[in-house]
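Undergrad: the sequence and its predicted three-dimensional model are supplied below.
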Amino acid sequence: MMRSMYSGVSGVKGHQTRMDVVGNNIANVNTTGFKSGRVTFADTLSQTTANASAPTGNLGGTNPKQIGLGVGVSTIDTLFTDGAVQSTGKNTDLCLSGNGLFVVKNGSETYYTRNGAFEFDESGNYVMPGNGMKVQGWMGTDGVVSTSGAVTDISIQIGKAMAAKATEKTTYSYNLKSNPPVVTQYSFKYTDTTTTPPTTKTSTSTNSGDYVGASATQPVTVTFSDGTKTTYTSGVYTVGRSLPVTTSFNFYDSLGSVHTATVLLEKADVGTLQYLDTNGNTVTKTGTAWSVLLGSTDTVTEADGSKTTYSLGGDTLTFDEDGVLREATSFSTPTALNRDTYDATTLSYTPTAVSTTSAATISLTASVSAPNGSTRPQSIVLDYSTVTSYADINTINATPDGNAAGTLKSISIDSSGVITGVYTNSVIQPEAQVAIAQFSNAAGLTKTGSSLYQTSNNSGTPNVKGASDLGCSITPSALEMSNVDIANEFSDMIITQRGFQSNSKVITVSDEMLETMINMKR
């Protein structure tokens, strides 16, 4: 008689526990990043009044006779399903989706959370504003963030200074048109002072390598290989070469002052070239040489009165018949360059002969002389290694490094958790990256309150990486809502209430039966 009462008591206790979990879920229906709980029941030990018996020759087998002794709470699970994304418009808020948690620290104590309501404090620390715990991640160095080291506090002070950095490299990209028309003839009028009186004559040349400068007082008519003919009043024109492709880029000296360099590319000679392939074999192909030359006089006077002197040797780029730039040796004899005898102009630049070797990188030297006499020399590598030379399109572009001095004015965060800084000098670079921890069994983490978790014996050790490395994604300017489904919770509440009532009734009926048995003596 007492077994049913104690079974009813266990049922009441179990359903009370389930109601506690349902109540906690509903209480946290609007808690940022909250993960709902779930209770599962299991029956307890059963009392065996008769064991099972095996079949015999005359009788069949019998099943065991067992009386259950009630119910117990099997598990209280934390459900780590994603909550809905709620946009906030605050650029420091982060919503994490996927199997991961943010990492925060309080001194030496490490905690984990799905609550991404972060912000920067007065010292530039990225923190949970409710408790001051510091968000962990990796800090960048010179715009490069490495996630291979240990995590540390993320600290980015708005207004921090960026030092000026001199340009060291200019990277050329995209395509250099392989089939531009070349000059086949030029002609211009000049004054012959050897006659009396001086007479006007015409100088014409079809000799490869002859060049002339054009001006308003000395127009030059140029005939090209495609049959077109144009008269120019500026520029330099060389028989056997294309019109120059102009590439200009701004570069910075060590003080952060900006200067402009102009580099020209002229298609020059076609011949054979020889290079080593990846297996070390010598390959001979037809190639096209391009001369790299300065697009202005060697010395430029800047707006502040300083003078920048440029130096660039006779450098050559050679593309093979497949449009690939090769570091090679050319078997062609470079064409000799000769200025027209009757040219009376001031040349804007001087054509440069091609060399018998080709390189992928070329050195440009720029020396800035200030009015006070100080000089700042620097060497800039012009990297053409990724440039191709295919027909019909000319998209070559130069991108220099270096920057002027500046200060950090704003930040943004992307879906990988990379915090990017925007500086007043127009430099945009990564400053830090938010770390994400992933556990083999996130449900095994121990809740410590304030939407925080800590590791337990059954959670596993955290695998701390960037969000994209773990298959997670971050939505900036948003927060993760609670994953509590209020409709399910109300349904569970009804079911729990009925279970509690039913078990209470078992206790009541068992009590009445005991009372009836006692009254039998009367």
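TA: Sure thing, it's come through. Numbering: from 1, shown residues only.

Undergrad: contacts and neighbour counts: CA atoms only from here.
TA: Fine.

Undergrad: ends of stretch 173-190, what's the gap?
TA: Stretch 173-190 has an end-to-end distance of 42 Å (criterion: CA to CA, to the nearest Å).

Undergrad: so how far is the longest helix belonging to the chain off the chain centroid?
TA: Counting by DSSP state H, the longest helix found in the chain is helix 486-519. Distance, stretch centre to chain centre, for helix 486-519: 60 Å (CA atoms, centre = their mean, to the nearest Å).

Undergrad: what comes up buried for stretch 115-125?
TA: Residues of stretch 115-125 classed as buried: 115-121, 125 (neighbour count, 16 or more other CA atoms under 10 Å).

Undergrad: let me know the closest of those residues to residue 483.
TA: Distance ranking of those against residue 483, using CA to CA, places residue 115 first at 12.3 Å.

Undergrad: count the residues that sit near the closest residue to the closest one other than its chain neighbours.
TA: Nearest non-adjacent residue to residue 115, counting by CA to CA, 6 or more residues apart in numbering: residue 33, 4.8 Å away. Per other CA atoms under 10 Å, the neighbour tally for residue 33 reads 28.

Undergrad: hmm, residue 33 is touching residue 453, no?
TA: No - judged on CA atoms under 8 Å, residue 33 makes no contact with residue 453 at a distance of 11.8 Å.

Undergrad: common neighbours of the two, please.
TA: residue 113 (CA atoms under 8 Å, 6 or more residues apart in numbering).

Undergrad: list the contacts for residue 291?
TA: By CA under 8 Å, 6+ apart, the contact set of residue 291 is 265-268, 314-317, 352-354.

Undergrad: use this one as the comparison:
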Amino acid sequence: MMRSLWSGVAGLKTHQIQMDVIGNNVANVNTTSYKAQKTTFGDLLYQNARKAAGPTAVRGGTNAKQIGLGAKYSAIMTNIEKQGSIQQTDNVFDLSITGDSFFVIENQKGEMTYSRDGSFTVDAEGYLVTRADGFYVRGSLQEGGAAGATGRIKVLPLDDEGNLEKMAGAPTTDARITGIISRTDNLLSSDRGRTVDLEFYGNDGKTYTARFKFDNAGDNNDSTYRATVTGIYDENHQLIEGGVAENTTVNLVYDPTTGAFVSANDNTQGQFQLNFQGDAAAAGSVSVDFSGTFNYAPKNGMSGSSLEAHRGDKDGNGEGYPEGDMNGVAIARDGTITRLYSNGQNRFAGRISVAEFANVTGLSKEGENLYKATGNSGPARMMYVDDDGGYISSGSLEMSNVDLSAEFTDMIITQRGFQANSRVITVSDTLLDELRQLKR
């Protein structure tokens, strides 16, 4: 048989495989995070008609005479390292990675697989899963925990009946009164006094209001004043009868020369413990700081005081917050997932872990945009996405990195190569026919 006939057949096979790869690339031009493949060819074994010989004393050297036996596909490479374009989706659970890392996905067998496809959703139990198959996304469940200590990330805090759990409120433990007690304020000498309302959160997470009455302490001393808690009101602004405990009067003293604060009930730090009782016992106890007030006589014609009540101490601690409903989720660039609540608070839900490999092109494609580690890829190195300078973008997806112009160019070249090899077979057949006709 003519060797060219078999070389042509080998060429047809290799170009057919290349066309299969090109067709798969084109088919996945819009597949999320798909990585294009490319075929490389190699020549087959050669038949030696004569071996190479070195020069001798009487004769020069000669090259080998080798006849090739066709071509084969030597490798199919996946272009994993080339990033696809980023498409905005505005879905908070659609994530794209900028960098070389992969999401860590637990498949139905409990095996760790890896993916660049960040099209995720939340299942009925509140876990972050892949949208296509419901495979669990892995990450750290402890704030500040190690990236390698992964678990299934539970985004939504659901109770046994599948309802979102509310966030319990935190009571206000500290408050402060600030501003000016004016020596020319006529209200301070009246029966009504000047009132200041302090809104705070009780032990039950509800909102309460304590009303303070400021007056001149019933004397003519311009440096002594008095603050009395006259009542406590519930979240509907209804007075709670008998809710104010005894000893709720605070005697305030100021420096007669500078107007600076001196003491509150002889406490130079200005602290006063406000307690409640009866039907208002759930309001708890609040430490009120009066050291932020001072006393002077204005010279600009203004006679009113400017007192204000604030939750929290000078550093913002002890402010408390009410009961809250979860109303959103935020995913940061470092992969941290945060639950957002209606009371202005937020809580850590988990942090997405990622994996990198020594030889990323050695990964094995498993379908569904998933990869598995192989002996040639090396084991997964668990990390956070920003450990190597990458980041995660919420509300976007990485698209396919297929270059259609290059694929169509390769398609033309493959078609011509296939045609040429077909022509080799046709010509070889003609030669065999000529040989057959020699008998006639």
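TA: Cool, the structure landed. This is a predicted model, so every value here is computed, not measured.

Undergrad: quick one on the thing from earlier: closest to residue 282 of the first structure out of the buried residues of stretch 115-125 of the first structure?
TA: After measuring these against residue 282 of the first structure - CA to CA - the closest member comes out as residue 125, at 58.2 Å.

Undergrad: now the buried residues of stretch 115-125 of the first structure as JSON lines including secondary structure?
TA: As requested, those are exported to JSON lines (DSSP: H, G, I helix; E, B strand; the rest coil):
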{"residue": "115", "secondary structure": "coil"}
{"residue": "116", "secondary structure": "coil"}
{"residue": "117", "secondary structure": "strand"}
{"residue": "118", "secondary structure": "coil"}
{"residue": "119", "secondary structure": "strand"}
{"residue": "120", "secondary structure": "strand"}
{"residue": "121", "secondary structure": "coil"}
{"residue": "125", "secondary structure": "strand"}
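
Undergrad: which element is residue 216 of the first structure on?
TA: Using DSSP states H and E, residue 216 of the first structure sits in no helix or strand.

Undergrad: circling back: need the counterpart of the residue nearest to residue 115 of the first structure in the second structure.
TA: When the second structure is aligned by TM-score structural alignment, residue 33 of the first structure is paired with residue 33.

Undergrad: list the contacts of that match.
TA: 84, 116-117, 369, 397-401.

Undergrad: quick revisit: how big's the offset between the longest helix of the first structure and the second structure?
TA: For helix 486-519 of the first structure, the mean deviation from the second structure after alignment is 1.2 Å (mean CA distance after the TM-score superposition for the first structure).

Undergrad: circling back: nearest to residue 229 of the second structure among the contacts of residue 33 of the second structure?
TA: Nearest to residue 229 of the second structure, judged by CA to CA, of those is residue 397 at 58.0 Å.

Undergrad: so that closest one: helix, strand or coil?
TA: Classified using three-state DSSP, residue 397 of the second structure is strand.

Undergrad: who's in contact with the alignment partner in the first structure of it?
TA: Using TM-score structural alignment, the equivalent of residue 397 of the second structure in the first structure is residue 479. Shown in contact with residue 479 of the first structure (CA under 8 Å, 6+ apart): 32-33, 85-88, 93-96, 115-117.

Undergrad: turn those residues into CSV, including secondary structure.
TA: Below are the contacts of residue 479 of the first structure laid out as CSV (three-state DSSP):
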residue, secondary structure
32, coil
33, coil
85, strand
86, strand
87, strand
88, coil
93, strand
94, strand
95, strand
96, strand
115, coil
116, coil
117, strand
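
Undergrad: any idea how far residue 231 of the first structure is from residue 272 of the first structure?
TA: To residue 231 of the first structure, residue 272 of the first structure is 33 Å away according to CA to CA.

Undergrad: oh sorry, the question was meant for residue 439 of the first structure
TA: 74 Å.

Undergrad: more neighbours, those two?
TA: Legend: neighbour count by other CA under 10 Å for residue 439 of the first structure and residue 231, higher for residue 439 (19 against 14).
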